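> based on what follows, work out the 3D shape:
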Amino acid sequence: MHRKSASTHRPEETSGFRSLESFMKKMNVRTVLPALAFVAAFGAMTPAHAADKITIIVGGMEKQIYLPAVLCDRLGFFKEQGLDVDLINSKAGVEAENELLAGAVQGVVGFYDHTVDLQAKGKFIQSIVQFSQAPGEVEMVSTKAEDVKSPADFKGKTLGVTGLGSSTDFLTQYMASRAGLKAGEFTLLPVGAGNTFIAAMKQDAIQAGMTTEPTVGQLIKSNTAKVLVDLRTPESTEKALGGPYPAASFYVQTNWLESHHDEAQKIANALVKTMHWIAGHSAEEIADKMPKDYYVGDKDLYVKGLAGGKAMFTPDGRMPEKGPETVLGVLKGFSRNVQGKDIDLSKTYTTEFVDAAAKTLGSSQ
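This next block holds a predicted model:
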């Protein structure tokens, strides 16, 4: 498998949220780097304060798979918990993960599979609220690539992913491996999402690629691409991956969690309340609460995509049963990093905060 890099436009600042570039530009590197080193070394000695600002980085806030984070903020649930949360936008989950490990942010909204991948590298992060039980991703194939009928036809093709080391990278490699392909028989190209993904497909820079709504709907409407593998529902995901695949989640570093229990619980309370809100409202009602620029000029298409993929969300923020085992099986299917490693799945997530949130919200167990 070959990997290529590509220049992609980062998500712009929209609707009051900040982009990662804006966040980093405002940081004085000479003063921040020593501070981050101090925090990494002595963070556990610092007492938790509920009034502390919480910075959360999201691997693409405009993506429907991550909408619970933005929705939670817009519904006022973070403030309701007494939290001052700053949401930062990034282009991919792997970029968000790196900022978390550097100590620049307190939490990440990204895919759960990163917790397993990082444990194999000796680094520990934990999901404390699970947004989804299916990836919400779709492998799209260009309408020009008539010879690509299944992942077995990826041989010799260039495949789009959001970023190298991202969850779209993981899932694409797994599907290719499961279809009998070997590393080196296809190329992965990081093209982001949205306009950059669409442009790459139109220009034949990629013949197939993995992306999410609302990009999926735009590609289909313009007849640029069609669905090859659909991972937007639990049923289609089980067929393609062998079981439920917990994907979008809120995760933090384990050492931060140990010293910031109160903040973690308040974040969980807000996010779990959001998951209940999503379960009890229609796609159109949810869309009405989102920033209008997320519709990309077509609200009806946005609502249609959300309605079709709404089943991916958990109703209560809980980790789906057997989900972690499916993720581990997928990663072991292709990743040399994970293969042969003794992974303790109990250290990749915790239900403690969701359980407590359910009691706080008066929900049934």
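> contacts, neighbours, all on C-alpha from now
OK.
> if I look at the residue lying closest to residue 2 once chain neighbours are set aside, how far off is residue 181?
Take residue 2 and drop its neighbours on the chain: the residue closest to it by CA to CA, 6 or more residues apart in numbering is residue 187, 4.3 Å away. Counting by CA to CA, to the nearest Å, the gap between residue 187 and residue 181 amounts to 12 Å.
> so how far is stretch 101-121 off the chain centroid?
When C-alpha coordinates are averaged (CA atoms, centre = their mean, to the nearest Å), stretch 101-121 and its chain have centres 11 Å apart.
> any idea how far apart the tips of it sit?
Start to finish, the residues bounding stretch 101-121 are 12 Å apart (CA to CA).
> just stretch 77-94 next, same as before
Looking at stretch 77-94, the gap from its leading to its trailing residue is 27 Å under the measure CA to CA.
> tell me the SS of the residue most central in space within the chain?
For the chain, the residue sitting closest to the mean C-alpha position, by CA atoms, centre = their mean, is residue 110 at 3.0 Å. Assigned by DSSP: H, G, I helix; E, B strand; the rest coil, the conformation of residue 110 is strand.
> so what touches stretch 355-365?
265, 268-269, 272-273, 316 (CA atoms under 8 Å, 6 or more residues apart in numbering).
> repeat the analysis, applying 7 Å as the threshold.
Identification of contacts with stretch 355-365 by CA atoms under 7 Å, 6 or more residues apart in numbering yields 268-269, 272.
> now the second one, please; I'll put the structures next to each other:
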Amino acid sequence: MTSSVLNRRAFGAVSALSAAAVFAPAIVRSQGESIPALGRVTVAVGGQGLLYYLPLALADSLGFFRAQGLEVVTRDFPAGARALQAVHDGAADVFSGAFEHTLRAQARALPLRSLVLMGRAPQLALGVSTRVSPGGKDFGDLAGRRIGVSSIGSSTHLAASLMLLRAGLASPDVTFVGVGSAGNAMNAFRSGQVHALCHADPVMTRLEQTADMRIVGDLRSLKAAQEVFGGAMPGSSLCAPQAFVQKQPAQAQALVDGIVHALKWLQTAALADLVKTVPSAYLIGDRSAYLAAFSRVRETYSANGQMPDDGPATAHRVLSRVLPGFADTKLDLARTYTNDFVRKARQKYNV
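All right, here's what the predicted structure looks like:
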């Protein structure tokens, strides 16, 4: 498994003018007030340029982590499932990815907790190639096809499986293929390695706008997610092993503070601010497509980082439907997340 180690500069820097005029007031401390040296935390991410992980990227590039005295280093992996494995292997401290991984981890006796919720919906879509099925508009065209997902076992695999089940297709009716994230996923789709793709933005919007893809299943809005999942389905979150939470509570709080601050910034940020803040590589060569994708999913970002009351139960219900035998697994859903750090951050930033 290949990964690249990126320090905080990899997320880009805000221009000096923007920092002075907009962001500096949020991070400046009074003279004589020391910033605690909390050290370094390594975060494993499954596709850092995806909008799915935008709050994490913003918290770093806007200096919100550094304002807490924390250095954040990201390790990028082709998919969320692989990023989570890096945490289990000791290659990273915490994990940024789909909340439902905390349930799977508990089922394997690996205690993992969500510290802060970034997305209130999965922000995923399923599309079929217009070359393979020029007039296809429904799931019937997917029978016998190869469907690309970020990796087997990732949230893209789960979402695609659920959408197929709802359409009357079982997993044996298709072949799932791990294609990685962003550029690799687009290349696999355009080259015909897969006939359909379930992925996140800006990948899906770019393929849709270039007429390479026709969307047949869409989970990029709160309404659509509610209809498909039957409740509030948590999306991206920042998760940590229970041992990290117990041994490094100050680092955990600093991470959550940074994310909550970024979520607040997102509530009022202009598109021009976003473009100035994220690295150009995230735009995947098409600024307009990136901004269109952001506008589409913007409502799905959490306003305050707090896990909704019915979120864990919804995730459990979805996993029980898709994964054989999971319904019989005994889980303590209250131990898959904590809102304690978020409550403190909300008081701090008045959100």
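> what's the spacing between the aligned partner of the residue nearest to the centre of structure 1 in structure 2 and residue 151 of structure 2?
Mapped onto structure 2 by TM-score structural alignment, residue 110 of structure 1 lines up with residue 97. Taken as CA to CA, the spacing of residue 97 of structure 2 relative to residue 151 of structure 2 amounts to 13 Å.
> just the helices in the stretch 101-250 of structure 1 please.
For the stretch 101-250 of structure 1, the helices identified by DSSP state H, counting those that start in this stretch occupy 113-119, 167-178, 195-202, 215-221, 234-241, in order along the chain.
> for residue 16 of structure 2, which residues are in contact?
Per CA under 7 Å, 6+ apart, neighbours of residue 16 of structure 2: none.
> residue in structure 1 paired with residue 223 of structure 2?
Under the alignment defined by TM-score structural alignment, residue 223 of structure 2 is paired with residue 235 of structure 1.
> for residue 44 of structure 2, same thing?
Correspondence of residue 44 of structure 2 to structure 1, assessed by TM-score structural alignment: residue 57.
> what's around that match, how many residues?
Counted by other CA atoms under 10 Å, the residues lying close to residue 57 of structure 1 total 31.
> next, the mean deviation of the one helix or strand it maps to compared to structure 2.
Per DSSP states H and E, residue 57 of structure 1 falls inside strand 53-58. Compared with structure 2 after fitting, strand 53-58 of structure 1 deviates on average by 1.0 Å (mean CA distance after the TM-score superposition for structure 1).
> quick check: buried residues in the helix ranked longest in structure 1?
Secondary structure of structure 1 read by DSSP state H shows that its longest helix is helix 261-279. The neighbour-count check on helix 261-279 of structure 1 (16 or more other CA atoms under 10 Å) flags 263-279 as buried.
> how about stretch 304-315 of structure 1?
304-306, 309-315.
> where in structure 2 does it align, residue-wise?
Residues 292-303 of structure 2 are where stretch 304-315 of structure 1 aligns, with TM-score structural alignment as the criterion.
> who's in contact with that stretch?
Outside stretch 292-303 of structure 2, the residues that touch it by CA under 7 Å, 6+ apart are 51, 117-121, 123, 201-202, 205, 220-222, 263-264.
> how far away is the nearest residue to the match of residue 110 of structure 1 once chain neighbours are set aside from residue 40 of structure 2?
By the measure of CA to CA, 6+ apart, the closest residue to residue 97 of structure 2 outside its immediate chain neighbours is residue 236, 5.0 Å from it. When CA to CA is the yardstick, residue 236 of structure 2 and residue 40 of structure 2 sit 22 Å from each other.
> more neighbours: those two, which one.
Here residue 236 of structure 2 and residue 40 are compared on neighbour count by other CA under 10 Å; more neighbours surround residue 236, at 29 against 13.
> residue in structure 2 matching residue 173 of structure 1?
In structure 2, residue 173 of structure 1 lands on residue 161 (TM-score structural alignment).
> doesn't residue 172 make contact with that match?
No: in terms of CA atoms under 7 Å, residue 161 of structure 2 does not count as a neighbour of residue 172; the distance is 10.2 Å.
> so which of the two has more stuff around it?
Under the criterion of other CA under 10 Å, the comparison of residue 161 of structure 2 against residue 172 puts residue 161 first, with 21 against 9.
> export the contacts of stretch 355-365 of structure 1 to CSV and append columns for distance to residue 154 of structure 1.
As requested, the contacts of stretch 355-365 of structure 1 are arranged in CSV below (distance: CA to CA, whole Å):
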residue, distance to residue 154 of structure 1
268, 40
269, 43
272, 39
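> which one of those sits closest to residue 343 of structure 1?
Of all the contacts of stretch 355-365 of structure 1, the one sitting nearest residue 343 of structure 1 is residue 268; the distance, using CA to CA, is 25.1 Å.
> give the equivalent position in structure 2 for that closest one.
Using TM-score structural alignment, residue 268 of structure 1 pairs with residue 256 in structure 2.
> run the angle between the helix or strand harbouring residue 297 of structure 2 and helix 222-229 for me.
Here residue 297 of structure 2 is covered by helix 287-297, with elements defined by DSSP H and E. Regarding helix 287-297 of structure 2 and helix 222-229, their directions subtend 60 degrees when assessed with axes from the mean of the first three to the mean of the last three CA atoms, to 10 degrees.
> could you pull out the buried residues of the helix or strand following helix 287-297 of structure 2?
Along the chain past helix 287-297 of structure 2, the next helix or strand (assigned with DSSP H and E) turns out to be helix 311-322. Going by neighbour count (16+ other CA under 10 Å), the buried part of helix 311-322 of structure 2 is 311-319, 322.
> let's have the residues you listed in a markdown table, adding distance to residue 134 of structure 2.
A markdown table is the format used below for the buried residues of helix 311-322 of structure 2 (distance: CA to CA, whole Å):
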| residue | distance to residue 134 of structure 2 |
| --- | --- |
| 311 | 37 |
| 312 | 39 |
| 313 | 39 |
| 314 | 35 |
| 315 | 34 |
| 316 | 36 |
| 317 | 35 |
| 318 | 31 |
| 319 | 33 |
| 322 | 29 |
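> what's the closest of those residues to residue 342 of structure 2?
Within the set of the buried residues of helix 311-322 of structure 2, residue 311 lies nearest residue 342 of structure 2; the separation is 15.5 Å, counting by CA to CA.
> my guess is the closest one meets residue 235, correct?
No: here residue 311 of structure 2 does not reach residue 235: they are 9.4 Å apart, not a contact under CA under 7 Å.
> understood, closing this out.
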